[in-house]
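Engineer: this one's structure only:
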């Protein structure tokens, strides 16, 4: 069932991705011109143009992400934790496998914040949880945990402090598999590190999995001061919109399926 959910989630997102909408719009324009269906071609061209202009001028993604990123405070006060849990997603598995060294992506703050807290709390364990969240990586021998092991070794983290969970493919599995691996006690305190926009879904999943005493530590913020000005920023705005829509879709899917 978990594998089916994983595959379906990737296929559904592929269909709802705004980039897919853009390709479909352009395909309808070409089809309409080719078959002489001018009304279809004009309609598809107008809708596609409006979509591009709207995304380019209005920071829709940032507007959608702001409520998620402000759900939990930045750098909250907390007692010394038992351990630091970092969710996978900050590693670039394909580049790491190719270059045979740890390569990070635009969520690298998950790793850097973990190391900062590990130095601040030298007695805390570090738990990395993440395999691969890409459909094309099914069966891949390199996982997020492989990259994490190399990264933390480079940073000088004592390997005895590090626990790796490398089989999970999504947030729900991060929570359940790490819980089964660690078997945390109710009296223990844990810090959970992930991207700020992703923290609400992560906290819900970890609570449902049985984790208690968790302090959320959001990093990797994608929104900033929202300014409405006539500038052309399609390439900058589209990835943020993708992130926002994917996260809201994930929240909805997890709520419906009890994850």
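Structural biologist: That came through, no problem. Values in this document were obtained by computation on a predicted structure and should not be read as measured data. Residues are numbered from 1 along each chain as shown.
Engineer: drop to CA atoms for contacts and neighbour counts, all remaining ones
Structural biologist: Noted.
Engineer: Okay, buried residues for stretch 190-202 please.
Structural biologist: 190-202 (16 or more other CA atoms under 10 Å).
Engineer: Narrow these to those in strands?
Structural biologist: By the criterion of DSSP state E, membership of the buried residues of stretch 190-202 in strands covers 190-195.
Engineer: which among the residues you listed gets closest to residue 37?
Structural biologist: For those, the residue nearest residue 37 by CA to CA is residue 195; the value is 45.8 Å.
Engineer: and the longest helix for the chain?
Structural biologist: helix 234-257 (DSSP state H).
Engineer: if we can go back for a sec, kindly present the ones in strands among the buried residues of stretch 190-202 as a markdown table, with separate columns for distance to residue 48.
Structural biologist: A markdown table is the format used below for these (distance: CA to CA, whole Å):
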| residue | distance to residue 48 |
| --- | --- |
| 190 | 47 |
| 191 | 44 |
| 192 | 40 |
| 193 | 38 |
| 194 | 34 |
| 195 | 31 |
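Engineer: what about residue 128, helix or strand, and which?
Structural biologist: Using DSSP states H and E, residue 128 sits in strand 125-129.
Engineer: mind checking how far that strand is from the chain centre?
Structural biologist: In terms of CA atoms, centre = their mean, to the nearest Å, the gap separating the centre of strand 125-129 from the centre of its chain is 17 Å.
Engineer: which residues touch whatever helix or strand comes next after that strand?
Structural biologist: Downstream of strand 125-129, the next assigned helix or strand under DSSP H and E is helix 144-154. With contact meaning CA atoms under 8 Å, 6 or more residues apart in numbering, helix 144-154 is reached by 88-89, 91-93, 96, 101-103, 115, 128-132, 159, 164-166.
Engineer: Mind doing that once more with 7 Å?
Structural biologist: 88, 91, 93, 96, 102, 128-132, 164-166 (CA atoms under 7 Å, 6 or more residues apart in numbering).
Engineer: what do you get for stretch 92-109?
Structural biologist: Contacts of stretch 92-109 (CA under 7 Å, 6+ apart): 89-91, 142-144, 147, 150-151, 195, 219-220.
Engineer: Can you flag the buried ones in the residues you listed?
Structural biologist: Members of the contacts of stretch 92-109 classed as buried by 16+ other CA under 10 Å are 89-91, 142-144, 147, 151, 195, 219-220.
Engineer: Got another one to weigh against that:
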């Protein structure tokens, strides 16, 4: 089931789905030219629209929290949980696997929170495609790069739902029920609900907000990063929909 979800999401989420639709329309253009042209314009037009930051902002509007973690929330938490965001595999400059960009943002912020709160850290994330787990690379980065401390390593989970399930088991054994959950701002709406489903009280620790210059020229130009973040937002909304269907 897990790998089926991976395959379906890879093909259903833009830009791949829109490119596939455009290719199909191109193949049909001789047989049904009018319909094929409309489909082609729709798919390529939507791909272009998703490349503008105002569209990205609209898709991210309800995903990202409207505030950062407060001191009051920090004081109530018992532990910090960092969600794995992927591994930089065979990093040539380091000679081994290490955290990727998204995971690095999470690790850096979590260690900053640990210095403020002195709370223990749990890292969670397995290995989907083989190699070192996200949790192991996070542990190495926290201890060697940032001089932080990791209390628990959960390295069996393959997605956010399993992050929540397996992490909750470790935390509840330790008597911990209130956590700061650290991830990208756009990931936390869905992740928070999954951890709350495991009967944990969750204070979100968002990092890596989607931001950009606000000049009219910048906003009027398409950007590959805007397309990437728009597609990430659509992936999150699809995940939220699936969770509502199967978890409620």
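Structural biologist: Alright, I've got the coordinates. Quick caveat, the model's predicted, so the values are computed rather than measured.
Engineer: mind checking the SS state of residue 163 of the first structure?
Structural biologist: strand (DSSP: H, G, I helix; E, B strand; the rest coil).
Engineer: returning to that earlier point: pick the one among the ones in strands among the buried residues of stretch 190-202 of the first structure closest to residue 19 of the first structure.
Structural biologist: Looking across those and measuring by CA to CA, the closest to residue 19 of the first structure is residue 195, at 22.4 Å.
Engineer: Show me what the closest one lines up with in the second structure.
Structural biologist: For residue 195 of the first structure, the aligned residue in the second structure is residue 184 (criterion: TM-score structural alignment).
Engineer: Its match and residue 204 touch, don't they?
Structural biologist: No. At 9.9 Å, residue 184 of the second structure does not count as touching residue 204 under the criterion of CA atoms under 7 Å.
Engineer: Now list whatever residues contact both of these two.
Structural biologist: With CA under 7 Å, 6+ apart, residue 184 of the second structure and residue 204 have no common neighbours.
Engineer: follow-up on the earlier one: could you export the contacts of helix 144-154 of the first structure to a markdown table, including columns for distance to residue 185 of the first structure?
Structural biologist: Below are those laid out as a markdown table (distance: CA to CA, whole Å):
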| residue | distance to residue 185 of the first structure |
| --- | --- |
| 88 | 23 |
| 91 | 29 |
| 93 | 32 |
| 96 | 35 |
| 102 | 32 |
| 128 | 18 |
| 129 | 18 |
| 130 | 22 |
| 131 | 25 |
| 132 | 28 |
| 164 | 19 |
| 165 | 18 |
| 166 | 22 |
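Engineer: Can you name the residues that contact residue 194 of the first structure?
Structural biologist: Per CA under 7 Å, 6+ apart, neighbours of residue 194 of the first structure: 86-87, 110, 218-219.
Engineer: my guess is residue 78 of the second structure meets residue 181, correct?
Structural biologist: No. The criterion here is CA under 7 Å, and residue 78 of the second structure misses it with residue 181 at 11.1 Å.
Engineer: Just want the most central residue of the second structure.
Structural biologist: residue 187 (4.5 Å; CA atoms, centre = their mean).
Engineer: re the thing from before, mapped onto the second structure, which of the contacts of residue 194 of the first structure are still contacts?
Structural biologist: Cross-checking the contacts of residue 194 of the first structure against the second structure gives 86-87, 110, 218-219 as conserved contacts, using both residues aligned by TM-score structural alignment, their matches' CA atoms under 7 Å.
Engineer: Out of those, flag the one nearest to residue 228 of the first structure.
Structural biologist: residue 219 (25.0 Å).
Engineer: Give the aligned equivalent of that closest one in the second structure.
Structural biologist: Checking TM-score structural alignment: residue 219 of the first structure goes with residue 207.
Engineer: Likewise for residue 246 of the first structure?
Structural biologist: Using TM-score structural alignment, residue 246 of the first structure pairs with residue 235 in the second structure.
Engineer: Its match: neighbouring residues, count only.
Structural biologist: 18 (other CA atoms under 10 Å).
Engineer: ok, and the closest non-adjacent residue to it?
Structural biologist: residue 13 (6.3 Å; CA to CA, 6 or more residues apart in numbering).
Engineer: which one in the first structure is aligned with that neighbour?
Structural biologist: Match for residue 13 of the second structure (TM-score structural alignment): residue 17.
Engineer: And for residue 163 of the second structure?
Structural biologist: Mapped onto the first structure by TM-score structural alignment, residue 163 of the second structure lines up with residue 174.
Engineer: and that match, what is it in contact with?
Structural biologist: 129-130, 168.
Engineer: rerun that using 10 Å as the cut-off
Structural biologist: 85-88, 128-131, 165-168, 202, 205-206, 209 (CA atoms under 10 Å, 6 or more residues apart in numbering).
Engineer: Test my guess that the match of residue 219 of the first structure contacts residue 112.
Structural biologist: No. Residue 207 of the second structure is beyond contact range of residue 112, at 11.4 Å (criterion: CA atoms under 10 Å).
Engineer: one step back: roughly how far does the residue nearest to the centre of the second structure sit from residue 231 of the second structure?
Structural biologist: With distances taken as CA to CA, to the nearest Å, residue 187 of the second structure is found 13 Å from residue 231 of the second structure.
Engineer: same question, residue 217 of the second structure
Structural biologist: Counting by CA to CA - residue 217 of the second structure and residue 231 of the second structure are separated by 22 Å.
Engineer: Which one of these two is surrounded by more residues?
Structural biologist: Neighbours per residue (other CA under 10 Å) separate residue 217 of the second structure from residue 231, with residue 231 holding more: 21 against 8.
Engineer: Go ahead and confirm the more buried one touches residue 50.
Structural biologist: Yes. If you go by CA under 10 Å, residue 231 of the second structure and residue 50 touch, sitting 7.7 Å apart.
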